[in-house]
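Q: Sequence and computational prediction follow.
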Amino acid sequence: MRFTRNVLQLFLIDMKNTAFRVCRQSINPLEKKL
């Protein structure tokens, strides 16, 4: 149980980092236009 919970936490953290990176990449061109 604990093992799967740790894996889930790592997976969620990785998803957050990926989503943050994608948001930054999509926001950067908009900032350059402004």
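A: Looks like it came in fine.

Q: Please make it C-alpha for all contacts and neighbour counts, starting now.
A: Will do.

Q: which element is Glu31 on?
A: In this structure, Glu31 sits in helix 2-33 according to DSSP states H and E.

Q: what about versus this one:
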Amino acid sequence: MKYNGKLKRYLELNNKYIKDADVCLKKWRLCPGI
């Protein structure tokens, strides 16, 4: 499947956000934006 640049960038940012949120939840911390 091919993505245009904008969608691909969005998916990359969203994936990073999910990973960051997961790390924060595992550490039982409040994180900005969650």
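A: Noted; the coordinates are in hand. Remember, it's a predicted structure, so these values are computed and weren't measured experimentally.

Q: For the helix holding Glu31 of the first structure, name the packing helices and strands.
A: Counting contacts by 3 or more CA pairs under 8 Å, 6 or more residues apart in numbering; DSSP states H and E, helix 2-33 of the first structure is packed against no other helix or strand.

Q: chain center to that helix: distance?
A: Using CA atoms, centre = their mean, to the nearest Å, we find the averaged C-alpha position of helix 2-33 of the first structure to lie 0 Å away from the chain's own average C-alpha position.

Q: and if you look at stretch 26-34 of the first structure?
A: Put simply, stretch 26-34 of the first structure sits 19 Å off its chain's centre (CA atoms, centre = their mean).

Q: Could you give me the buried positions within it?
A: Of the residues in stretch 26-34 of the first structure, none has enough neighbours to count as buried (16 or more other CA atoms under 10 Å).

Q: Run through who's touching it.
A: Residues from elsewhere that reach stretch 26-34 of the first structure, judged by CA atoms under 8 Å, 6 or more residues apart in numbering: none at all.
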